[in-house]
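Q: Requesting a structural model of the entry that follows:
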Amino acid sequence: MQELLLIGIGTGNPDHVTREGARAIRDADLILIPHKGSGKEDLAGLREQIITDLSDSPPPLVHFDIPKRHADDGYLQGVEEWHDAIAGRWQEAIAEHPDARRVALLIWGDPSLYDSSLRIADRLDPKPTIRVIPGITALQALTAAHAIPINELGAPYIVTTGRRIRDEGWPDPVTSVAVMLDGECSFQSLDPALYDIWWGAFVGMKEQILIHGPLQEVSQRIIDTRAAARTEHGWIMDIYLLRRCAG
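A: Below you'll find the model as predicted:
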């Protein structure tokens, strides 16, 4: 392998793939498709559908299982070991196709925003040339779906994770916080009277769900809606923006 292509594909909508991304899919000699376990087969299927939609003659696809993440030695150590294991799966899959010169992975959202594909790619040996094709992020899809700007006039914002909201609270002094990778509805750890929320699941897809309002009024509806959607689909991807209430 000479080149590893990390292709941002947006949030599962083929229209989110850029022309550069579509060309990279067609140019690839091999595409790796992750399987994330029982109940999440749709995630692999969506990637395959995007490839089919964008290429008349798709390259060979190789499926690999994502190993489970353990946190017995702490969160960060668990993530490091998990990334090592995923890199090993990539290496094994690539080794089965020694003639593939350009190997691609389709990255949900964008490879540069809260995604670890670049860190995993750094573990490959020998290390290939890495090419990143940017995609629409979940954050862009969320603000577009709600038709809002992410920040208030002249003000900064922070993008963080649910874990940090739970552990550290609101990151002062900003007034707008985008929260990703939150499987715990971590907004419950905040004073609901102080914030408005713009929440979305399956953003940009036909299954898209949007809820917006004062956190104290819509918090339970988001929790219930999220649980029902996850049960229905077997998986869920959601993101939300919190903003301090005016005054």
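Q: okay, CA-based contacts and neighbour counts for the rest of this
A: Noted.
Q: so I165 makes contact with C185?
A: No. Assessed by Cα atoms under 8 Å, I165 is found out of contact with C185, at 9.9 Å.
Q: all strands of this structure, in order?
A: 3-8, 30-35, 61-65, 102-107, 129-133, 158-161, 176-180, 195-201, 209-214, 238-244 (DSSP state E).
Q: Return the list of helices and strands in contact with the last one.
A: Meaning strand 238-244. Contacts defined by 3 or more Cα pairs under 8 Å, 6 or more residues apart in numbering; DSSP states H and E place strand 238-244 against helix 138-146, strand 176-180, strand 195-201.
Q: can you rerun that using 10 Å?
A: helix 138-146, strand 158-161, strand 176-180, strand 195-201, strand 209-214, helix 215-233 (3 or more Cα pairs under 10 Å, 6 or more residues apart in numbering; DSSP states H and E).
Q: what sits in contact with each of I165 and C185?
A: V179 (Cα atoms under 10 Å, 6 or more residues apart in numbering).
Q: Relative to G8, which of the helices and strands packed on strand 238-244 is closest?
A: With Cα to Cα as the measure, helix 138-146 is the member of the helices and strands packed on strand 238-244 nearest G8 (10.9 Å).
Q: One more, please, to line up against the first structure:
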Amino acid sequence: MKLTLIGIGCGNPQHLTLEAIAAMNGADLILLPDKGTEKAALAHLREDILARHLTNPSVEIRRIAMPARRKDNGYRAGVNDWHDEIARLWAGAIAQAGAPAHVALLVWGDPALYDSSLRIAARLSPAPEIRVIPGVTSLSMLTAAHRVPLNDLGESVAILPARVLRERGWPEGAATLAVFLDDGSTLAGLHDDCRIWWGAYLGMEEQALMAGRLGDIRGDLAATRAALRQRHGWIMDLYLLRRG
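A: Below is the predicted model:
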């Protein structure tokens, strides 16, 4: 079996590459994750992308109800168990579709940046032939929206989840941090003189941006984030940090 992981960007159907569109239309089966009512907007965006770009009527579409990740057994154990369950669901859906030769998944952003599709695909047996179509990343969307370069002149960048920043502190030697997967608690522990560029729902109609000295906007940013999460039922955000 051939399995293609297609990066679809951050919610704007215009950000799909020509390669991504061709891969969608060349598949026999496309699997769509269903994350429930809380993240129904993400499912609707994938459906909008298919409505705009899928022109091959023979491509079958199957939705998969995604399981919730357990949080009572430690982070890594919980994630590994979760990935095992998702791989079983993928395999079951593929078998129910008659074991098609070419299966595709639409991956939010890019399959290589804080996405687990490649790790889940590696659990399938027999091992499929995997192809990756890169997509526009939320990180590139953030820097474009704020019109700011990712790196300072001649300086390094560290890309990390907020959990690592909270537990280990600012990585040695990194002038800029790109921080993903924050639950809203990390910024309270950072120095006021940090410069921050923050974005949520990047590329979508709901896009929200804030930037400035962290000590000046920390409260407004936390309030804005909470209000957006309340309004939409979910939030996807990230930010750049530089020391002042």
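Q: could the helices and strands packed on strand 238-244 of structure 1 be laid out in JSON lines, adding mean neighbour count and distance to E96 of structure 1?
A: Formatted as JSON lines, those follow (neighbours: other Cα atoms under 10 Å; distance: least, Cα to Cα, whole Å):
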{"stretch": "helix 138-146", "mean neighbour count": "19", "distance to E96 of structure 1": "33"}
{"stretch": "strand 158-161", "mean neighbour count": "16", "distance to E96 of structure 1": "36"}
{"stretch": "strand 176-180", "mean neighbour count": "23", "distance to E96 of structure 1": "35"}
{"stretch": "strand 195-201", "mean neighbour count": "24", "distance to E96 of structure 1": "36"}
{"stretch": "strand 209-214", "mean neighbour count": "17", "distance to E96 of structure 1": "40"}
{"stretch": "helix 215-233", "mean neighbour count": "15", "distance to E96 of structure 1": "32"}
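Q: Could you dump these into TSV and include distance to H63 of structure 1?
A: Formatted as TSV, these follow (distance: least, Cα to Cα, whole Å):
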stretch	distance to H63 of structure 1
helix 138-146	24
strand 158-161	29
strand 176-180	26
strand 195-201	26
strand 209-214	29
helix 215-233	21
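Q: Tell me which of those sits nearest to D42 of structure 1.
A: That would be, of these and by Cα to Cα, helix 215-233, which comes in at 8.2 Å.
Q: That closest one vs structure 2, average offset?
A: With mean Cα distance after the TM-score superposition for structure 1, helix 215-233 of structure 1 departs from structure 2 by a mean of 1.2 Å once superposed.
Q: helices or strands next to that helix in the packing?
A: In terms of contacts (3+ Cα pairs under 10 Å, 6+ apart), helix 215-233 of structure 1 is packed against strand 195-201, strand 209-214, strand 238-244.
Q: relative to helix 138-146, how tilted is the last one?
A: Pointing back at strand 238-244 of structure 1 there. For strand 238-244 of structure 1 against helix 138-146, the angle by axes from the mean of the first three to the mean of the last three Cα atoms, to 10 degrees is 70 degrees.
Q: Superpose on structure 2 and give me the mean offset of strand 238-244 of structure 1.
A: Looks like 0.5 Å for strand 238-244 of structure 1 (mean Cα distance after the TM-score superposition for structure 1).
Q: Tell me the gap between that strand and the middle of its chain.
A: In this view, strand 238-244 of structure 1 has its centroid 16 Å away from the chain centroid, taken as Cα atoms, centre = their mean, to the nearest Å.
Q: and if you look at the second one?
A: Computed by Cα atoms, centre = their mean, the separation of strand 209-214 of structure 1 from the middle of its chain amounts to 20 Å.
Q: For that strand, give me every contacting residue.
A: Contacts for strand 209-214 of structure 1 (Cα under 10 Å, 6+ apart): 142, 145-146, 192-203, 218-219, 221-222, 225-226, 229, 238, 240-245.
Q: Next, the buried residues of the longest helix along structure 1.
A: If you go by DSSP state H, structure 1 has its longest helix at helix 75-95. Buried residues in helix 75-95 of structure 1, counted by 16 or more other Cα atoms under 10 Å: 78-79, 82-91, 93-94.
Q: Then stretch 20-32 of structure 1?
A: So for stretch 20-32 of structure 1, counting by 16+ other Cα under 10 Å, buried means 21-22, 24-32.
Q: Tell me which of the helices and strands packed on helix 215-233 of structure 1 lies nearest to D125 of structure 1.
A: Closest approach to D125 of structure 1 among these (Cα to Cα): strand 238-244, 34.0 Å.
Q: gap between L4 of structure 1 and T143 of structure 1?
A: 31 Å (Cα to Cα, to the nearest Å).
Q: Let me have the buried residues of helix 75-95 of structure 1 in a markdown table, extended by distance to P134 of structure 1.
A: Converted to a markdown table, the buried residues of helix 75-95 of structure 1 look like this (distance: Cα to Cα, whole Å):
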| residue | distance to P134 of structure 1 |
| --- | --- |
| G78 | 27 |
| V79 | 24 |
| W82 | 24 |
| H83 | 21 |
| D84 | 24 |
| A85 | 25 |
| I86 | 22 |
| A87 | 21 |
| G88 | 24 |
| R89 | 24 |
| W90 | 21 |
| Q91 | 23 |
| A93 | 24 |
| I94 | 23 |
